[in-house]
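Student: coords below, sequence missing:
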């Protein structure tokens, strides 16, 4: 069967993107321009742009049209970023990832709440036991890249700087160490999916952009669970790296 016109247009645009003829961040021709160029209806041109968006090659940003996705990855160093040599000396775990790029947080809330059932099991707590919940959004170069929600047992962290928006140098793990519950072991579980509507809005995701979900479990000596951190990452902005001895 002949290739439908919208597929032919999408194939040509994809070739231009992959060859570099249309570079990262460059504007893709509009629906009307493509319709005029190829002699098709605007709906056909719209379908072609939809193919590229679904493949993650382009993204539509409000007020700036459709552009080739500008891939400036954050190299998330899964082992190096959690080393005690970093947070134990008062540095942010993000320093291992950003190479000097500016990091900010917003939408920060810190409150004591009843523990959700699935978190209670991970923290070895009774259902609805009090936990301190730290919820925030991370921005790199003023672009939202990750949402994170941490859960910490109230019996451990109540009254400490962990219950304040700013935990101080070294962050949560340094403060846990101050409380006598230094993390000595971490476990992370990751999976990918398409974003929920509120996630897509909070991360300003372009159409067709998936997210990576990472859940981190932190344990103190004796296997005591001290934190569960649920993270939602913009998959288009990250490369994942793990480095370990053979």
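Tutor: Looks like it arrived, so ask away. Note that the structure is a prediction, hence the values are computed from the model and not measured.
Student: drop to CA atoms for contacts and neighbour counts, all remaining ones
Tutor: Noted.
Student: Identify the residues contacting stretch 183-203?
Tutor: By CA atoms under 8 Å, 6 or more residues apart in numbering, the surrounding residues in contact with stretch 183-203 are 82, 144-147, 173, 176-177, 206, 208-221, 226, 232, 234.
Student: Quickly find the element holding residue 216.
Tutor: When secondary structure is defined using DSSP states H and E, the element that contains residue 216 is strand 211-220.
Student: Show the subsequent helix or strand relative to that strand.
Tutor: Elements were assigned by DSSP H and E; along the chain past strand 211-220, the next helix or strand is strand 224-234.
Student: which residues are contacting that next one?
Tutor: Strand 224-234 has contacts (CA under 8 Å, 6+ apart) with 119, 122-124, 145-153, 156, 181, 183, 199, 203, 205, 209-220.
Student: Measure how that strand sits relative to strand 211-220, angle-wise.
Tutor: When axes from the mean of the first three to the mean of the last three CA atoms, to 10 degrees is applied, the directions of strand 224-234 and strand 211-220 differ by 160 degrees.
Student: So which elements touch the lengthiest helix in the chain?
Tutor: If each helix of the chain is counted by residues according to DSSP state H, the longest one is helix 5-19. With contacts taken as 3 or more CA pairs under 8 Å, 6 or more residues apart in numbering; DSSP states H and E, helix 5-19 sits against helix 42-54.
Student: for residue 23, helix, strand, or coil?
Tutor: Three-state secondary structure (criterion: DSSP: H, G, I helix; E, B strand; the rest coil) places residue 23 in coil.
Student: got a list of what it touches?
Tutor: For residue 23, the contacting residues are 17, 68, taking CA under 8 Å, 6+ apart as the criterion.
Student: Could you identify the buried members of the contacts of strand 224-234?
Tutor: With burial judged by 16 or more other CA atoms under 10 Å, the buried subset of the contacts of strand 224-234 is 119, 123, 145-153, 156, 181, 183, 199, 203, 205, 209-220.
Student: Wait, a strand at residue 81?
Tutor: No: assessed by three-state DSSP, residue 81 does not belong to a strand; its assignment is helix.
Student: Structure two is appended below for comparative analysis:
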């Protein structure tokens, strides 16, 4: 174990051996001795160092994977999971200046953090809204909405999926209903259509991901998601968009500035 010095097991500890091993590797990750993207010592190396059976090592590695610290790549080994953090500033991310610069919120905040933003899996449909979406938009479930579904990536790693619902009477036959919504995103298009944005309301909760979300976001076992629902309101008080977003919790720091008056 010359490349990664790890302590020996403590025979006097009442902590299970596999948990001691997991503790050692976790500490190396937390201290930066094992950095993001680094390969964890192989099962054979760990077995030799600790003098334990393969199952004990497998149990230790499973603990780390369950905590979202490592990811196993078939045929390659176990690696420290990369976490491309984006500080999501609720007081700034929808600032009009970003749209005027031709940047949607995700692009502005990702580039601000030094990451490379991309969007894929774009799908657009016209459909009837769910009861919850209809209520937020102030329409009926018999009305139609334009639904824009997409996935966001940072440096090629998926971090977020989102579906925006815009009343069809607003978005139908506009660039909002096209795969490329243009510079500044759909909020810029809404303002061009005369719906000047006034404020946003967001509700956020944390939960474990659904199976499709695990696949879409390539989540490690044990990593929860933020489920965020945002409603955008125009200056006349009308709700013009509902965005249902699922975010990998280890990719974001949610930061809020709240006035004290």
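Tutor: That came in fine, so what should we check first? Values in this document were obtained by computation on a predicted structure and should not be read as measured data.
Student: thinking again about what came up before, which residues in the second structure does the longest helix of the first structure align to?
Tutor: The alignment of helix 5-19 of the first structure onto the second structure (TM-score structural alignment) covers residues 17-31.
Student: Do you have the helices of the first structure handy? List them.
Tutor: According to DSSP H, the first structure carries its helices in the segments 5-19, 31-38, 42-54, 84-87, 95-98, 117-122, 154-157, 171-178, 197-202.
Student: mind giving me JSON lines with these and columns for distance to residue 243 of the first structure?
Tutor: Listed next are the helices of the first structure as JSON lines, based on distance: least, CA to CA, whole Å:
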{"stretch": "helix 5-19", "distance to residue 243 of the first structure": "30"}
{"stretch": "helix 31-38", "distance to residue 243 of the first structure": "45"}
{"stretch": "helix 42-54", "distance to residue 243 of the first structure": "32"}
{"stretch": "helix 84-87", "distance to residue 243 of the first structure": "16"}
{"stretch": "helix 95-98", "distance to residue 243 of the first structure": "13"}
{"stretch": "helix 117-122", "distance to residue 243 of the first structure": "26"}
{"stretch": "helix 154-157", "distance to residue 243 of the first structure": "31"}
{"stretch": "helix 171-178", "distance to residue 243 of the first structure": "21"}
{"stretch": "helix 197-202", "distance to residue 243 of the first structure": "30"}
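Student: can you tell which of those helices is closest to residue 78 of the first structure?
Tutor: Among the helices of the first structure, helix 95-98 comes nearest to residue 78 of the first structure, with 9.2 Å by CA to CA.
Student: Check the offset of stretch 217-234 of the first structure from the chain's centre.
Tutor: On the basis of CA atoms, centre = their mean, to the nearest Å, the separation between the geometric centre of stretch 217-234 of the first structure and that of its chain is 17 Å.
Student: could you give me the residues in the second structure that that stretch aligns onto?
Tutor: Residue span in the second structure matched to stretch 217-234 of the first structure, by TM-score structural alignment: 231-248.
Student: Quick check: end-to-end length of that stretch?
Tutor: The first and final residues of stretch 231-248 of the second structure sit 20 Å from each other (CA to CA, to the nearest Å).
Student: buried stuff in that stretch?
Tutor: Using 16+ other CA under 10 Å as the burial criterion, the residues of stretch 231-248 of the second structure that qualify are 231-234, 239-248.
Student: Show me which pair in the residues you listed is furthest apart.
Tutor: For these, the farthest-apart pair by CA to CA is 234 and 248; their separation is 29.0 Å.
Student: After alignment, which residue of the first structure pairs with residue 126 of the second structure?
Tutor: With TM-score structural alignment as the criterion, residue 126 of the second structure matches residue 112.
Student: so what's the closest residue to its match other than its chain neighbours up against?
Tutor: Setting aside the residues directly before and after it, residue 112 of the first structure is nearest to residue 132 in space (CA to CA, 6 or more residues apart in numbering), at 4.4 Å. Counting by CA under 8 Å, 6+ apart, residue 132 of the first structure touches 110-113, 150-154, 157-158, 163.
Student: Next: residue 221 of the first structure.
Tutor: Contact criterion CA under 8 Å, 6+ apart gives 181-184 as the residues in contact with residue 221 of the first structure.
Student: Map residue 121 of the first structure onto the second structure.
Tutor: Structural alignment (TM-score structural alignment) places residue 121 of the first structure against residue 135 in the second structure.
Student: likewise residue 243 of the first structure?
Tutor: Residue pairing (TM-score structural alignment): residue 243 of the first structure is matched to residue 257 of the second structure.
Student: That match contacts residue 90, doesn't it?
Tutor: Yes: the pair formed by residue 257 of the second structure and residue 90 meets the contact definition of CA atoms under 8 Å, at 7.3 Å.
Student: Compare these two (neighbour count), which wins?
Tutor: Set side by side, residue 257 of the second structure and residue 90 show unequal neighbour counts under other CA atoms under 10 Å, the larger going to residue 90 at 15 against 9.
Student: from what I can see the more buried one touches residue 255, true?
Tutor: Yes: if you go by CA under 8 Å, residue 90 of the second structure and residue 255 touch, sitting 6.3 Å apart.
Student: Overlap in contacts, those two.
Tutor: Where contact means CA under 8 Å, 6+ apart, no residue is in contact with each of residue 90 of the second structure and residue 255.
Student: ok so, going back, how about the contacts of residue 132 of the first structure, which pair is most distant?
Tutor: Within the contacts of residue 132 of the first structure, 150 and 158 form the most distant pair, 14.3 Å apart (CA to CA).
Student: follow-up on the earlier one: residue 128 of the first structure versus the match of residue 126 of the second structure, what's the distance?
Tutor: Counting by CA to CA, the gap between residue 112 of the first structure and residue 128 of the first structure amounts to 11 Å.
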